[in-house]
Every structure is written in structure tokens, then in C-alpha cells.
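A.B. asks: just the structure for this:
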Amino acid sequence: MLSLMAEMHKQVLERLHLEHDLRHALKGGELQLFYQPIFHLKSQQLVGMEALVRWQHPERGLVSPAHFIPIAEETGLIVALDQWILERACRQLWTWQRQSDIAADLRLSVNVSAKTLQDATFFKYLDTLQQRYPLPRGQLLLELTERIGIELGSEILSLLELLRDRDIEISIDDFGTGYSCLSYLHSLPIQHLKVDRSFISQLEENERNVQITRMILLLSQQLGYRSIAEGIETPRQLQILQELGCDYGQGYLFAPPLPPEEFEWLLKAYSH
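C.D. replies: Next comes the predicted model:
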């Protein structure tokens, strides 16, 4: 019993230290954005990128988002973190669009928490951001988890309509792992469904996953959404997704998440 309590106490202290360090990281330059390219699967053309945050802790080294995002959610730091990511990602794309013709048509995907959408200051912040970095209509895409309906409840439609009114597109992330109701999906102003990597990783070995992925992609087509597959790692996975009619994809087969300077090299390569 004492050893269990000691372990629980240790875990609580660890989380408190991580929360303290994350607050410092938001101000101290320890966070960095990487960009994972997104491609049109049929033409293999570069069409966008997803902004992904990385935390290089001075003592702990690279801290996984799987560790610090839940803490940010629980403590309310997620609102400041989401805004930090949005600010820098929009500024980066806006800068690239002034340097490269190919960047002019790229979509920028950013993950946003339900708590951020509910924050009283968020939409005013978005208005300021769009004035500062006036990206073309539909080029900013916010990714929301499939749990968003449960987390937002009756607020969801009005909040998503506020995004649509600002020409911001919406994607349901990790689709297939939650509890979405089809009638609920149909009623929302969504433009994209993102197939979770857990299905993609098993496409070659598991026929059941092929059928599930087929159903998700068919649903996406029937509802008029664009489909995105994440976690594509092998040529065979790509081939299956092309055969199933998936629109877009990202994964290590194409490129890992890249620091800004390496993404710029990619832009130059595709501009020739």
C-alpha cells in the first residue's frame, strides 16, 4: 500500500513539474513547429502540410506530444498552446507564399482542442490573426478530434459555423476511432475526414481494416467530404488507398514532419 502511494505521489510530482516546465516552454523558445507534407494521392502533387508541435526540453530532451498535450488539456494551457501554434504556422505559410509560387495554393492543417474553441477570446483572436496573415479563403484547416461532439455538446454547430463564416475549413481527425453518429456528422459544416493511422498501418496484413477503410472513404464521398489518410509508410499502403479512392495522404513514405528550413527545400524541389 505504501509503495503504491509513493508511486502515485511520484506521478503527481512529475506532472506538476511538467506543467511548470510547459508554462516556461511557451515563453522560453523550447517549442518548435515541424511541418508534415500532405499530397494528392493520385497525382502525387504537394497540396498542404500539417503543423506539429515539438518540445525540446533542456534537461529531458525531446518530450512527446503524447505526454504534454494531455497535461495542457487538463490545466487549461491548451488554449495558449493552440494559439501559439496557430500564430506561428499562419505566419510561416504567409511568409512562404511570398517566396514561392507553389506555396500559394497550399493548405495549412492545425490541430485545435475543444477547450480552445470554447474559450471566450478565441474567435476574436482568430479575427486578429486573419487580419495579420490574410491567407486565401479555405487555406486554413482546423483538425478536430472525433470526440468533439461529446466535448462540445449542443454548442458544436454554432461554433463550427463561426469557423465557416471565417472561411476556415474543418477536418475530423482520427476518424474511425471514436463514436460519431452519422446523422450528427451530416449536420455539421465539415469538409474533410481524416482516416486514423491505426487503420492504415494494418492495410497490408488485415483485410478487415481494408474493409473498414473502404467504408470510411465511401462515407466521406457520399457526404461530399475530402478524405485524408495519415501514417502512410509503404508503397503497398499507398496503392491500396489509391484503389479505394482516398483523396489525400501524409506519412513517412512521402516525408516525416520537417523543420521549416527542410520544408523550404521541399518547396524549391516541387517548384522546378
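A.B. asks: make it CA atoms for all contacts and neighbour counts henceforth
C.D. replies: Fine.
A.B. asks: all helices for the stretch 101-250 of the chain, in order.
C.D. replies: For the stretch 101-250 of the chain, helices defined by DSSP state H, counting those that start in this stretch occupy the ranges 114-118, 122-132, 148-152, 156-165, 182-186, 197-200, 207-222, 235-244.
A.B. asks: starting at the chain centroid, how far to the shortest one?
C.D. replies: Right, helix 197-200. 15 Å (C-alpha atoms, centre = their mean, to the nearest Å).
A.B. asks: hmm, who's touching it?
C.D. replies: The list of residues contacting helix 197-200 from outside it, by C-alpha atoms under 8 Å, 6 or more residues apart in numbering, reads 174, 209-210, 212-213, 229-232, 237.
A.B. asks: export the helices of the stretch 101-250 of the chain to CSV and tack on mean neighbour count?
C.D. replies: Listed next are the helices of the stretch 101-250 of the chain as CSV, based on neighbours: other C-alpha atoms under 10 Å:
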stretch, mean neighbour count
helix 114-118, 19
helix 122-132, 14
helix 148-152, 16
helix 156-165, 15
helix 182-186, 11
helix 197-200, 20
helix 207-222, 17
helix 235-244, 16
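A.B. asks: Proceed likewise with the subsequent sequence, for comparison:
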Amino acid sequence: MFAFKEEFPVGDVASLATADIAIPFYQPIVDRNHQLIGFEALARRWEPRQQRYQGIDFLSLSDEESLHLDIVMLRAILRDLPTLAQSSTSLLSINLNPTLNSPTYQNLLLLVLIQARKVGLDIWFEVLEHAPLQHKELALIEVLRSHGAHIVCDDFGTQECNFQRVLALPYEIIKLDRSLLLQATKSSHALRMLTGLVEYLQRLGTKVVCEGVETQQHIEVANLLGCDYQQGYAHAMPSPLSRWA
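C.D. replies: Reported below is the predicted structural model:
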């Protein structure tokens, strides 16, 4: 069983710190047997006051700031791909903001796909739950799919990400929002409903990821739900590449 719960030490983090620059932290994704099968790349930025890396609230950023951080992240991921491919994993999941109308950003997305294929990694692109899905965004997503990307619905079950959003685009993987797991731990009715939803999605050929698995109870409920994959602090904290190399 894969398990790695150690937090990234502050002393090690400080040696990597660069002001106002995001770096990718990688959080493992595990299968039904809790074996490592891949990572999600998560943007982290050094916060001097807290003396640690923290997540970034992308919704609070301007389009220009978001674009800058996404480009920085993709370039860092490109450098990390060969090392990730040597860590007994088969996939890497990356957040996708299809609203960013930048040739540099879009070319980097394709370059990541091409380079990942060369080193034997599948790429999942997670469509952010707040991103609009109009003609332009859907066209970019289909270009990425045609080049071998797997398209993921992120945070299904939030207000922004409901069945209307799932109907708008065929997804190969759906990530259940953490709030659904929390409800299933508290209510037998919610557990039955969510189990039925997982079974229905799987009958359609969709893989399901249970996110926010943070305790042993969460692991047990995620097992009962029958999700294909699990992700969360109970399995491993997000950490820099050096932790997994």
C-alpha cells in the first residue's frame, strides 16, 4: 500500500524559495489498491510571513497574473517530466484554464503533451470548475484531446460544477469534490446516493477520482464508494519533485 504523509520541512522549502514565483508541488493519485499511479501538479508559492509554501487563490488573480503563473508552472513541469517518468507513475494531472487566450500558453500545453508521450506519461487536463465552456474553450479542449490528452472534470458536486457542466462536455475522468465525500461520511443516504452516482458514471466508461481523502475514515468511505482512484492528505501531502525523485 502506498502511503507518504510527511509534510515538507520548512528548512528544505526555504532553500527553494523564489519570491512571487510558483513552483509545482506533486500530490500522488492512488488506485483501488492504494498503489501510486500518478501525480497532480499543484501550484505553490513561498509566503515569507508563514515561512512556507502555500496554495494560490487563482480566482483572486487577474487574467494576466493567472496567465503568468500558468506559464511558469508549465515550463517547470516540462523540466520535471523526465524525473516523474522514472518514479513508477503512468500519469500526470495538470489544471487547465481554457479561457487563457495566449499562443505561448497553448503551445506549452501541446509541448507538455508531446514531451510526456516521449517519456511514457499520460496527461490529464483538469478543466477548472469556474471556466466557461463556450465555443472557443471547447475548441481548445478538443485540440488537446486529439493530441492524446485525457480530459477531467474537476470538483464535480460544487455549485459551479453540476450536471449541466458534465452534459456540456464529454469527460473521461470525473473528480468528486471533497464536499461529497464529507456528506457520505455523515449520512447513509448520502453514501447510497454517491455510490449509485459512481456506479452510473463507471457504466458510462468514466473513471472516478475521490478527492479530499484526509483521514482513515475517508479512505474507508472512498473504498465503499468504489471510486477508481483516490487523492488526499491521508495518502500523501503535496511535495516538491525532490520528495518523489
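A.B. asks: now compute the TM-score of the two chains, please.
C.D. replies: Comparison of the two superposed chains (TM-score structural alignment, normalised by the length of structure 2) gives a TM-score of 0.79, and 229 aligned residues with a C-alpha RMSD of 2.9 Å.
A.B. asks: on that earlier part again, switch the helices of the stretch 101-250 of structure 1 over to CSV; also include distance to Y252 of structure 1.
C.D. replies: Written out in CSV, the entries for the helices of the stretch 101-250 of structure 1 read as follows (distance: least, C-alpha to C-alpha, whole Å):
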stretch, distance to Y252 of structure 1
helix 114-118, 28
helix 122-132, 31
helix 148-152, 27
helix 156-165, 31
helix 182-186, 29
helix 197-200, 12
helix 207-222, 19
helix 235-244, 11
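A.B. asks: max-length helix in structure 2?
C.D. replies: Assignment by DSSP state H gives helix 63-85 as the longest helix of structure 2.
A.B. asks: output the contacting helices and strands for that one.
C.D. replies: Contacts of helix 63-85 of structure 2 with other secondary structure elements, assessed using 3 or more C-alpha pairs under 8 Å, 6 or more residues apart in numbering; DSSP states H and E, are made with strand 22-31, helix 103-119, helix 241-244.
A.B. asks: if we use 6 Å, what do you get?
C.D. replies: Helix 63-85 of structure 2 is packed against no helix or strand, with contacts defined by 3 or more C-alpha pairs under 6 Å, 6 or more residues apart in numbering; DSSP states H and E.
A.B. asks: so where does Q54 of structure 2 fall, helix or strand?
C.D. replies: strand 52-55 (DSSP states H and E).
A.B. asks: average distance between that strand and structure 1?
C.D. replies: Between strand 52-55 of structure 2 and the aligned residues of structure 1, the post-superposition mean distance stands at 4.5 Å (mean C-alpha distance after the TM-score superposition for structure 1).
A.B. asks: can you tell me the SS state at the residue most central in space within structure 2?
C.D. replies: For structure 2, the residue sitting closest to the mean C-alpha position, by C-alpha atoms, centre = their mean, is E40 at 4.2 Å. In three-state terms, and counting by DSSP: H, G, I helix; E, B strand; the rest coil, E40 of structure 2 is strand.
A.B. asks: likewise I37 of structure 2?
C.D. replies: When the structure is reduced to helix, strand and coil (three-state DSSP), I37 of structure 2 reads as strand.
A.B. asks: and the gap between it and D122 of structure 2?
C.D. replies: Applying C-alpha to C-alpha, to the nearest Å, the value for I37 of structure 2 to D122 of structure 2 is 11 Å.
A.B. asks: which one's more surrounded, these two?
C.D. replies: Set side by side, I37 of structure 2 and D122 show more neighbours around D122, with 20 against 17, by other C-alpha atoms under 10 Å.
A.B. asks: what number of residues lie near G178 of structure 1?
C.D. replies: 12.
A.B. asks: quick check: whatever residue of structure 2 lines up with it vs L91 of structure 2, distance?
C.D. replies: Under the alignment defined by TM-score structural alignment, G178 of structure 1 corresponds to Q159 in structure 2. Here the distance between Q159 of structure 2 and L91 of structure 2 works out to 28 Å (C-alpha to C-alpha).
A.B. asks: again, but for T158 of structure 2
C.D. replies: Here the distance between T158 of structure 2 and L91 of structure 2 works out to 25 Å (C-alpha to C-alpha).
A.B. asks: looking at those two, which is more packed in?
C.D. replies: The neighbour count for T158 of structure 2 versus L91, taken as other C-alpha under 10 Å, is higher for L91 (20 against 15).
A.B. asks: just checking, that one touches E40?
C.D. replies: No. With contacts defined as C-alpha atoms under 6 Å, L91 of structure 2 does not count as touching E40, sitting 8.6 Å away.
A.B. asks: now the contacts of helix 197-200 of structure 1 in TSV, with distance to K115 of structure 1?
C.D. replies: Output for the contacts of helix 197-200 of structure 1, formatted as TSV (distance: C-alpha to C-alpha, whole Å):
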residue	distance to K115 of structure 1
D174	18
N209	32
V210	34
I212	30
T213	29
A229	25
E230	24
G231	26
I232	30
Q237	34
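A.B. asks: re the thing from before, and Q36 of structure 1, which of the helices of the stretch 101-250 of structure 1 is closest to it?
C.D. replies: helix 197-200 (14.3 Å; C-alpha to C-alpha).
A.B. asks: aligned partner of P257 of structure 1 in structure 2?
C.D. replies: So P257 of structure 1 corresponds to P238, using TM-score structural alignment.
A.B. asks: can you tell me, leaving aside adjacent residues, what's nearest to that match?
C.D. replies: The shortest distance from P238 of structure 2 to any non-neighbouring residue, by C-alpha to C-alpha, 6 or more residues apart in numbering, is to Q27 (4.1 Å).
A.B. asks: and if you look at L100 of structure 2?
C.D. replies: In space, L100 of structure 2 is closest to L67, 6.6 Å off (C-alpha to C-alpha, 6+ apart).
A.B. asks: the one you found: how many residues sit nearby?
C.D. replies: Applying other C-alpha under 10 Å, we find 20 residues neighbouring L67 of structure 2.
A.B. asks: check the one 10 residues further on too.
C.D. replies: For I77 of structure 2, the number of neighbouring residues by other C-alpha under 10 Å comes to 21.
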